[in-house]
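**Q** Next come a sequence and a model predicted from it.
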Amino acid sequence: MSTEEELRAMAAQLAQLAATLPDGAPERALCLQGEAQALSLLSGRLWRGGDLAGAEAALDRALALAPSRARRIRRALLLPAVPDSRAAILDARTALRDRLIALAGEQGPAIDAAEIGWTLFLLAYHAELDNRDLYRLFHLIAAQADPALPWTAPLVRAPRRGGRPRIGILSWHFVPHTIAHLFGGLLEALDGTRFEITILGFEGRTAALEDLDLAGKRVLALPAALPEARRQIAALELDLLLYLDLGMDFLTLFLAQARLARTQAVTWGHPDSTGLDSIDVFLSPDCMEPENGASQYCERLVRLPGLLAVYPRPAPPSPGKSRAALGLPDQGFLYLCPQTPYKFHPDFDTALIRILRGVEGSHLILTAGWEQAAMRRVAGRLLAQAPDLAPRLHILGPLPRADFLTLFQHAGLVLDPFHYSGGNTSLEAFACGSPILTWPGASMRARHTAGFYRLMEIKELIARDHDHYIEQAIHLGTTPNRLEELRGEILKRNAVLFNNHDSIPAFEDFIMDCL
């Protein structure tokens, strides 16, 4: 993958070459198209680093060089990856709605929706309960631009062919990714003799399936092309098509506009309603859903026992690396928040600042992975409010999984972000016995960690509100003996989180109900 510097250089070189060629020359047109493509890729790079203004400017330049319906749609979808404040989020959502409404009436030649190359997945991080209208506007615009998207496979209207129930389970993320970690065990656990199961990945993106025991199940690597992928899925004549996640990648989101199976469902890989009429059911762990959870989905909510994720217990390294070897400070209490930059809602800033100021000599450890630039913007937002905390804020780069798990052994307390809880990361922490402080918000995506605690029957680390969260974090940061007791309690009770098949009978009953 090209770096930001390489893309800038490529665009500049093509611009220089185009300037030497006469207007109307085919070679000049090719140079301008190439420059526009480089700028489009650069826009994505800048956006991922949290530079929204730079991303917009690069895409605007690409549009000026090579106008394109797909690029206009993508330009409308750009949102700040690291918003400055709650007010900035609300302003961005209002502006997004205005841009989408303006696009909804646009006429023009049809395109392949895959050219848009973008989704609205960031809406789920905004702490706004209802994103459905914005999603629906986006789906409408995509379908207007690519009328093939809402296609219905012939099997849907035909009598069902006999035989075992035919199930397809689809994701773009059967690679080293949270989705593969969360749901690999589910793929193994389903009964391949009772059901005809096809696991649907994509060409070049099925590496995570190679280590699974998938006896009796078929793996089909789809092409990354919407028409052919639709055709191959429809040919399976599925009774149920389950998307493990929808919203994070554009290809599966656009596939999901089509009716490719008699029943189509999604689960909590990306924990938000899809806004798609073509998705019938949202399968969710009951332990995570609020009482009014059904009102937050356009899909029919089906609550399942357990987690649906049959999650294998990670093995913490023993012994792990020292604090110094991991780049951690030698002294002081360590608060750890090992989440993606997008989960750091501005509402969380005040809590982090008050916690650090409440425990003298404490440190906050952030794990940026490959998203260093975006996490630096999160840190910059925090330090703009509390510059005195700069020596106590630490950002770690990419870590091997063994080193990542070792962080939990050194951390005194893991802090779960407001509004969007840890999922895979919380399970990894609990495998190490690490206490996580959490506040369960109003939506399922803010209640993953609280749901894990419900299964373990542990209440002390679930805060009542934001102030209680801060009080608890400060209290636990100054009472190491109590933290050790909680660590022991988690280790004693965490077996319910791992290799747990409680969801499987209920899920298989759901499959039979779909027939």
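**A** The structure has been received and is ready for your questions. Numbering: from 1, shown residues only.
**Q** contacts, neighbours, all on C-alpha from now
**A** Will do.
**Q** give the contact list for residue 258.
**A** Contacts of residue 258 were listed using C-alpha atoms under 8 Å, 6 or more residues apart in numbering, and they are 149, 150, 151, 152, 153, 230, 278.
**Q** redo that, cut-off 7 Å
**A** Shown in contact with residue 258 (C-alpha atoms under 7 Å, 6 or more residues apart in numbering): 149, 150, 151, 152, 278.
**Q** Around the residue nearest to the fourth one when sequence neighbours are not counted, how many other residues sit close by?
**A** Distances taken as C-alpha to C-alpha, 6 or more residues apart in numbering put residue 259 closest to residue 152, at 4.6 Å, once the chain neighbours are dropped. A count of nearby residues for residue 259, using other C-alpha atoms under 10 Å, gives 23.
**Q** One more to weigh against that first structure:
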Amino acid sequence: LDPGHAAAHANLGAALLDRRNPKLGATHLERALALDPSLSQAAYNLGTLKIGQRQWEAAARLFRQSLDAAPKQADAQYWLGNALMGMGDAVQARKAYQAALRIDSNLVQARWGNVMAQLPAIALLPQEQEESAAAFARELDKARTWFRTHRPSTGYQAVGSQQPFYLAYIEQDHRAVLREYGELSTSLMGAWARKVPVPAPAARREGKIRVGVVSAHIHNHSVWHAVLRGWVEHLDREQFTLEIFHVGEGRDAETEWAARQVARLHHGLGDWMAWAKAVSDGRFDVLIYPEIGMDATTVRLSALRLARVQLASWGHPVTTGLPTIDGYISAQAFEQEGSQDHYNEPLLALPRLGCSYRAYGTRPRPVDLAALGVAPGDRILLCAGNSFKYAPRDDQLYVEIARRCQPCKLLFFSAPGDLKAKLLQDRLRQVFAAADMDFDASVRFVPWLAQEQFFGLLQQAHVFLDSPGFSGFNTAMQAVECDTPIVAWEGRFMRGRFASGILGELGMTEWIAASHAGYADLVLALCDTSTNARVRQQLRERKARLFDDKATVDALATQLRGLAQGS
């Protein structure tokens, strides 16, 4: 290889990416671009690699470099849109998707992306977030009309290419619009299935009930710990044969544990079409999708009819809208009278928390608070949700908490280079400034911590603050495990009722708020030393009832038997 031959480096880099050698491939692509920045394909190839590594800014820069050299690339505009969405810039992402469609109106992934890009990860104003749901509905209707009019043979390629993930973080009833989304998704996937063709689901056979589980999160992940692990551990193998389809890439000690518990764990089968065949060939009585809406392969498979009975659960806690899903597994602690009205699927609410959650048992390691910018005497108030959980309508709540609980530090979390967290931080800073409050005196954005450090910080914290509108189940359960007092918000929908449901099961409903003023009152009350100590003691005495609830798995087994046998 001539060290100064740019095209040769570019070709070798592309070949190495095809051979799954991304590190060396990136080295040659970077060398090619250093020698000749106008090599559009090299910039494009390196950009797609950065997308896979979630290096959004670098990816966007490379796609723009590729487009500078060769402007008429619909695919480059599409991937630029994806990179911009990763950065949290929905406005510019929409422009990129629309530019792609001007070049190639049949690029269905760009058309799909433009619909999903109506939903910003971090809205800057309450009105923007509220209007984004309506914009999503309008653009979805336009896309549905286009697909029905043009009937592209590649329509199925749109499904799962992007997903309406951020819709769930808007506290509105999305049942109707998600039904339209689900019907369009199943229509597009159904057209593919009829061509293949995908065989009809098998009839029930004698013997054990065959249950398949499809998830991208069979590893150390919130969906695994919250929803699935206890089911895998305790579902009666005398009645059920259980197979897992781990469609994600990650594999760790939890994956290996899962493999030992089930009849078979499938992993690394290839693209979604290979997965569809494997699941169909399994001839399952019931398929369970612990989450639908966070992974492309899972969305595509769940939009197909691969088993006679197909169920979703609350790993992504909002109705799927898919006609191919026959029931939604939730929990009584998270639902209320009339909750069925929020779901397109029949609601199957298991007792209590609906899961057999295992305590981590992690030994806490205290955190150097000074290194986090916490001063001696500060009340530590943990805000442990992802940045997109915090809606702009609630920003004033944190101003009020900071005002009333001084001296304090509200601790939010972010990763290095997390642009969405930066958007949240900037938005909060402006709200604090408008209220004539010193943001830096009361708020810190700190790095995500390892498990033992997070447990240490939970023990050092005065209060764990539930995020209104979209609660955090795993973080709230970890707070309970560490005896950290919680102030919860009881939302309108299941996704806003995790922490309040947990407190309800503990008989501690006095710490559930229904207004901003009431929430701030409860946080201030827990800043009192004697009150805080009393609540910690209550948590120590009562928390065992939340863990290892095998009876909920027995209730799941009863539901599965009835569905599999058609009763």
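**A** Yep, it's here. Since this is a predicted model, take the numbers as computed values, not measurements.
**Q** returning to that earlier point: in the second structure, which of the contacts of residue 258 of the first structure still touch?
**A** By both residues aligned by TM-score structural alignment, their matches' C-alpha atoms under 7 Å, these still in contact after alignment to the second structure are residue 278.
**Q** Just the contacts of residue 258 of the first structure: which are in helices?
**A** Judged by DSSP state H, these include no members of helices.
**Q** List just the nearest of the contacts of residue 258 of the first structure to residue 493 of the first structure.
**A** The shortest approach to residue 493 of the first structure among those belongs to residue 278, at 39.8 Å (C-alpha to C-alpha).
**Q** Which residue of the first structure sits opposite residue 327 of the second structure in the alignment?
**A** Counting by TM-score structural alignment, residue 327 of the second structure lines up with residue 281 in the first structure.
**Q** what do we get in the second structure for the residue nearest to residue 152 of the first structure?
**A** Using TM-score structural alignment, residue 259 of the first structure sits opposite residue 305 in the second structure.
**Q** Double-check that its match belongs to a strand.
**A** No - applying DSSP: H, G, I helix; E, B strand; the rest coil, one finds residue 305 of the second structure to be coil, outside a strand.
**Q** how close does it sit to residue 378 of the second structure?
**A** 55 Å (C-alpha to C-alpha, to the nearest Å).
**Q** hmm, back to that, output the contacts of residue 258 of the first structure as a markdown table; include the columns neighbour count and distance to residue 37 of the first structure.
**A** Formatted as a markdown table, the contacts of residue 258 of the first structure follow (neighbours: other C-alpha atoms under 10 Å; distance: C-alpha to C-alpha, whole Å):
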| residue | neighbour count | distance to residue 37 of the first structure |
| --- | --- | --- |
| 149 | 23 | 24 |
| 150 | 21 | 28 |
| 151 | 16 | 29 |
| 152 | 18 | 33 |
| 278 | 19 | 32 |
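**Q** Am I right that residue 35 of the first structure is in a helix?
**A** Yes - using three-state DSSP, the assignment for residue 35 of the first structure is a helix.
**Q** burial count for it?
**A** By other C-alpha under 10 Å, 26 other residues sit near residue 35 of the first structure.
**Q** That one touches residue 14, doesn't it?
**A** Yes - between residue 35 of the first structure and residue 14 there is a contact under C-alpha atoms under 7 Å: 5.6 Å.
**Q** picking up where we left off before, quick check: the residue nearest to residue 152 of the first structure vs residue 41 of the first structure, distance?
**A** Distance of residue 259 of the first structure to residue 41 of the first structure, computed by C-alpha to C-alpha: 31 Å.
**Q** distance of the residue nearest to residue 152 of the first structure from residue 472 of the first structure?
**A** Applying C-alpha to C-alpha to residue 259 of the first structure and residue 472 of the first structure gives a distance of 48 Å.
**Q** any idea where the helices of the stretch 151-300 of the first structure begin and end?
**A** For the stretch 151-300 of the first structure, the helices defined by DSSP state H, counting those that start in this stretch occupy 178-189, 226-234, 250-255.
**Q** So what does residue 457 of the first structure match up with in the second structure?
**A** Matched to the second structure by TM-score structural alignment, residue 457 of the first structure sits across from residue 507.
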